[in-house]
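Output the structure for:
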Amino acid sequence: MIRDRDLIAALAETVRRFVRERLMPAEAQVEDENAIPQGIIDDMRSMGLFGMSIPEPYGGLGLTMEEEALVALELGYTSPAFRSVIGTNNGIGAQGIILDGTDAQKSYWLPRMASGEVVGSFALTEPDVGSDAASVKTTAVKDGDSYVLNGTKRYITNAPVADVFTVMARTGAAGAAGVSAFIVPADSPGLSLGPVDKKMGQRGTRTCDVMFDNCRIPSDALIGGREGQGFKTAMKVLNRGRLHIAAVCTGTAQRLCDESVAFARSRVQFGKPIAEHQLIQAMLADSATETFAGRSMVLEAARMFDAGERIIQQAASAKLFCSEMVGRVADRAVQIHGGAGYMQAYPVEHFYRDVRLFRLYEGTSQIQQLIIAREMLNA
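Prediction:
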C-alpha cells in the first residue's frame, strides 16, 4: 500500500529524471568498460537508492513493495547493470537480515547497507546447485565459538565489489532443514574470489565465484542465531526479489517499446515511415499490450504482498510472465529495427542480450512453473 502518493510520485519522478539525464547517457560507457562509473555510484548513495527497501529506523527509505515496484519500473528503463549495483542491498543481500536477523545483526549491518557504505551480496548458487536451494553443499561446521565454512559459490552477483555476503551453507543433514544462513564479511580469512565472469550481457554487473577454504567466522554470524532456518530465509527473500525483478523487466520492456516507436517513426522504407506499415504496427501493439499486462501483474501482486497475503503463486507468476515477456519485446524491437537492431550503435542490441538473464536468476522460468503448479494443486 502506498502511504503517501504525492511523496512516492515525487520519488519516482526524481528517479525517472536521474535515469534519463544521468544513467542513459552512460550506457555506452558501461558497455565498453564493463563497470559502473564511481560518480554514478556516489550519486545513487546520495539519493538513498542503496536503502530503498531497508526500514527507516536503520537509515533506509523503508519503501513498501508497491512503492519499490514503482521505483524499479523506472530503474528498469536503463541498462540493468545500474539497478543491479543497488539491487542486492535492497533485495537478496539485505532482506535475509531484515526478515530473520537478530537485533544486533540488524543494528550493525543495515545502516551500512542503507547508506551504501557496504555493498551486500547473496551467495546461494553453487557449481552443482542452482535453483534447488535445499541441496547446497557448502558446509558450515561449528568449532567452539566459530563456524568453519568450506565450499564454492558460483555466478554470485556483485561478488567482486561486495563487502559482505549472505551465505547459505549446510549445518545439518541433507535437505532444507539442514541449511543455515550466515553473514560473512568479504575480508574473512579463507574467503577468496575467482576471476570476473565473462557474460553474454549485462556488462557492468560483475559476477564471480566465491570460495571458502576453512573460512572461520564467529558464531554470531549465524542469521537469527538459529541453525536450520536458511532455506526458509531464502524462500522469503526470493518472493520479494521476484516481484522486484518482474518490475525491472517491465520497465525494460517499456524502454524497448519507446525505442521501437521512435525508430519506426524515423525510418523510411517504400516511401513512408515504417510506422505506417501494418506489420510493424502489429509488433508495436503486441509489445505495448504485453508491457501493460506485466505492469498490471506486478502492481497487483505488490499490493497483495503489502497486505500480508500469501503471494507465492502471484510472485512466481509475475516473474515468469514478465521475464519471458521482455524477451519477446526485445526480439520484436530488434526485428523492427531491422539490420540496425543487430548493431551496437543502437541500444536494442545490448538490451536483447541483457534481458536473457532475467529468465534464469531468482529462479528459472521452469522453477517458476513448478512453483505455480504446486500452489495450484495444494490450494
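
Every contact and neighbour count from this point should use C-alpha atoms.
Noted.

Could you pull out the helices in the stretch 201-350 of the chain for me?
Secondary structure of the stretch 201-350 of the chain (DSSP state H, counting those that start in this stretch): helices at 230-266, 278-306, 312-337, 347-354.

so after the last one, what's the next helix or strand?
If you walk from helix 347-354 toward the C-terminus, the next helix or strand you reach (DSSP states H and E) is helix 365-378.

Go through that following helix and flag the buried ones.
Neighbour-count burial for helix 365-378 flags 365, 367, 368, 369, 371, 372 (criterion: 16 or more other Cα atoms under 10 Å).

Enumerate residues external to it that contact any of its residues.
For helix 365-378, contacts defined as Cα atoms under 8 Å, 6 or more residues apart in numbering pick out 131, 312, 313, 314, 316, 317, 319, 320, 324, 359.

for comparison, sequence B:
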Amino acid sequence: MPQDGPQPVERELPTDEARDLLGLVRELVQREIRPVAAEEEASCTFPRETFRLLSHSGLLGLPYAEEHGGGGQPYEVYLQVLEELAAARLTVGLGTSVHSLSCHGLAHFGSKEQRTERLPDMLGGGLLGAYCLSEPASGSDAASLRTRAVRDGEDWVLTGTKAWITHGGVADFYTVLARTGEDGPRGITAFLVPADAEGLSAAPPERKMGLNGSPTAQVHFDQVRVPDARRLGEEGQGLTVALSSLDAGRLGIAACAVGLAQAALGEALVYTAQREQFGRPLADFQGLRFTLADMGTQIEAGRALYLAAARRRDAAKPFSRQAAMAKLFCTDAAMRVTTDAVQLLGGYGYTADFPVERYLREAKVLQIVEGTNQIQRMVIARHLAGPESRS
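Predicted coordinates:
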C-alpha cells in the first residue's frame, strides 16, 4: 500500500518568504498530520492539538494583518497552504478555512478596539473558531434565519439554534448571525460569542458519510447574554458581514478541494505504476493513462481558477463571481477525480486499506458546504445575466 502520499506540487509563489513558508508547511504535514490521518479519521478523533500547533506556528492567521497577530500573507499564498493541509487531511485543511472564516467578521467589520483586544488570541493564541449562519430550517436561504438577539441595556440576549456548525462543541468562540430587526436581509446582526457563555451548548455531533474527524453539530443559544461590545459591525449589517465572509470562505473550500483531488491523483499514480496486469504496469495501458491525464488536467485547471480569484482579492478587485466559479469547479472536479481514483484502484479502491475511498466520501461534502453548488450557479448566473425577472 502506498505510504508516501502525493509528490510535492510545483508552485508559483510571489516571494522567497512564501516559498520558505510552504516548505515549513510540508515538513509539518509529513511529521504531524499525514501519519495519523487515516487512523484518526477512522476513530472520529478531532485533532485539537494539531490546531493548537498550527495556531502557535502562525498558520491559522496567515491572511490577516501582522499588527493583529496575523501572518500578513496574500490570499494566493494562504490558499496554497490550505491546499497542502487538505491534501494531507481534509479535516485539518477545512478546519483551518473555517477558523479563518470565523475571524473574518471581526477583522473586517470590527472596531479598532475590538480588533486590538481580540484578534491576537484568535489568530495566534491557540483559540479555534466556528461560524454560525445555517439553521435547521435556514440553509441556502440565509436571510430567513430565526435565531434572535434582543437588546437588553448594554447587552444582547440570543435565543435559537444553529445547525451544521463545523467545530460545534469544540470551538473557543463562535461568530453568530442573529435577527435583531425585521424579517429579511436587513434585520440581521453579527456577534462574537465566547464558547463558555452561559446558556450556550452543543448537541452531539452529526453522524456523517465522511470527514468524521471534524465535528459538525447543532449549537443552541438559550438566553445567551452577549455584551454590545461583541457586536460586529452595525446593527442590521449582519448579512453583509456574512456574504463578505462567504466570498473568502468559498476560495478556501476550492483550495481544499484541489488538495483532496491532488492527494487522490497521487495515490492513483503510485498504484498504477506498481500494480501489474497482463505482464505490465497498469500505467502502461492507454485507457488508464487517459483517465490519469483527465484527473491531472482538472486539478491544474481548478488550481489556476482559485488562484486567479485570489489574486483579484489581493488586488482589491471584485471577486464574488470568480470565487463562486472556483468553488463550483474545484469541488465538482474533486468529486470526479476521487471517483476515478477509486475506479483505477479497482477492488482495493473500495477498501479502507487505501485512502481513496475516504477521499471519495470526503469530496461529496465540499459540493455542499459554504453554499451548495446549485447556489454557486445562481450567484454566477446573476453576475453574468443579471437578476432573475419576477414577472
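
Any idea what the TM-score comes out to?
Once superposed, chain against chain, the TM-score is 0.96 (TM-score structural alignment, normalised by the length of structure 1); 376 aligned residues with a Cα RMSD of 1.6 Å.

Select from the contacts of helix 365-378 of structure 1 the one having the most neighbours.
Neighbour tally across these (other Cα atoms under 10 Å): the maximum, 32 neighbours, falls on residue 319.

quick one: what's aligned to that residue in structure 2?
Using TM-score structural alignment as the criterion, residue 319 of structure 1 maps onto residue 327 of structure 2.

Tell me how many other residues crowd the residue lying closest to that match once chain neighbours are set aside.
Excluding the flanking residues, the one nearest residue 327 of structure 2 by Cα to Cα, 6 or more residues apart in numbering is residue 254, at 4.6 Å. Residue 254 of structure 2: 33 surrounding residues under other Cα under 10 Å.

quick one: which of the helices of the stretch 201-350 of structure 1 is nearest residue 120 of structure 1?
Closest approach to residue 120 of structure 1 among the helices of the stretch 201-350 of structure 1 is made by helix 230-266 (13.8 Å; Cα to Cα).

ok so, going back, list the contacts of the residue mapped onto the residue nearest to residue 327 of structure 2 from structure 1.
Here residue 254 of structure 2 is matched to residue 246 in structure 1, going by TM-score structural alignment. Contacts of residue 246 of structure 1 were listed using Cα under 8 Å, 6+ apart, and they are 294, 298, 318, 319, 320, 321, 322, 323.

what's the spacing between residue 246 of structure 1 and residue 78 of structure 1?
15 Å (Cα to Cα, to the nearest Å).

ok, so what distance separates the aligned residue in structure 1 for residue 378 of structure 2 from residue 270 of structure 1?
Aligned by TM-score structural alignment, residue 378 of structure 2 pairs with residue 370 of structure 1. For residue 370 of structure 1, the distance to residue 270 of structure 1 equals 48 Å [Cα to Cα].

quick one, what contacts the counterpart of residue 143 of structure 2 in structure 1?
If you follow residue 143 of structure 2 across to structure 1 using TM-score structural alignment, you land on residue 134. Contacts here follow Cα under 8 Å, 6+ apart; on that basis residue 134 of structure 1 touches 175, 176, 177, 179, 231.

Closest one to residue 168 of structure 1 out of the residues you listed, please.
For the contacts of residue 134 of structure 1, the nearest to residue 168 of structure 1 is residue 179 (6.5 Å; Cα to Cα).

Excluding chain neighbours, give the residue nearest to the closest one in space.
For residue 179 of structure 1, ignoring the flanking residues on the chain, the nearest one in space by Cα to Cα, 6+ apart is residue 170 at 4.5 Å.

and the one you found, what pairs with it in structure 2?
Mapped onto structure 2 by TM-score structural alignment, residue 170 of structure 1 lines up with residue 179.

How about residue 115 of structure 1?
By TM-score structural alignment, residue 115 of structure 1 lines up with residue 124.

For that match, which non-adjacent residue is closest in space?
Nearest to residue 124 of structure 2 is residue 55, by Cα to Cα, 6+ apart, at 4.8 Å.

hang on, isn't the one you found packed against residue 129?
No: Residue 55 of structure 2 is not in contact with residue 129 according to Cα atoms under 8 Å; the separation is 11.3 Å.

Perfect, that will be all.
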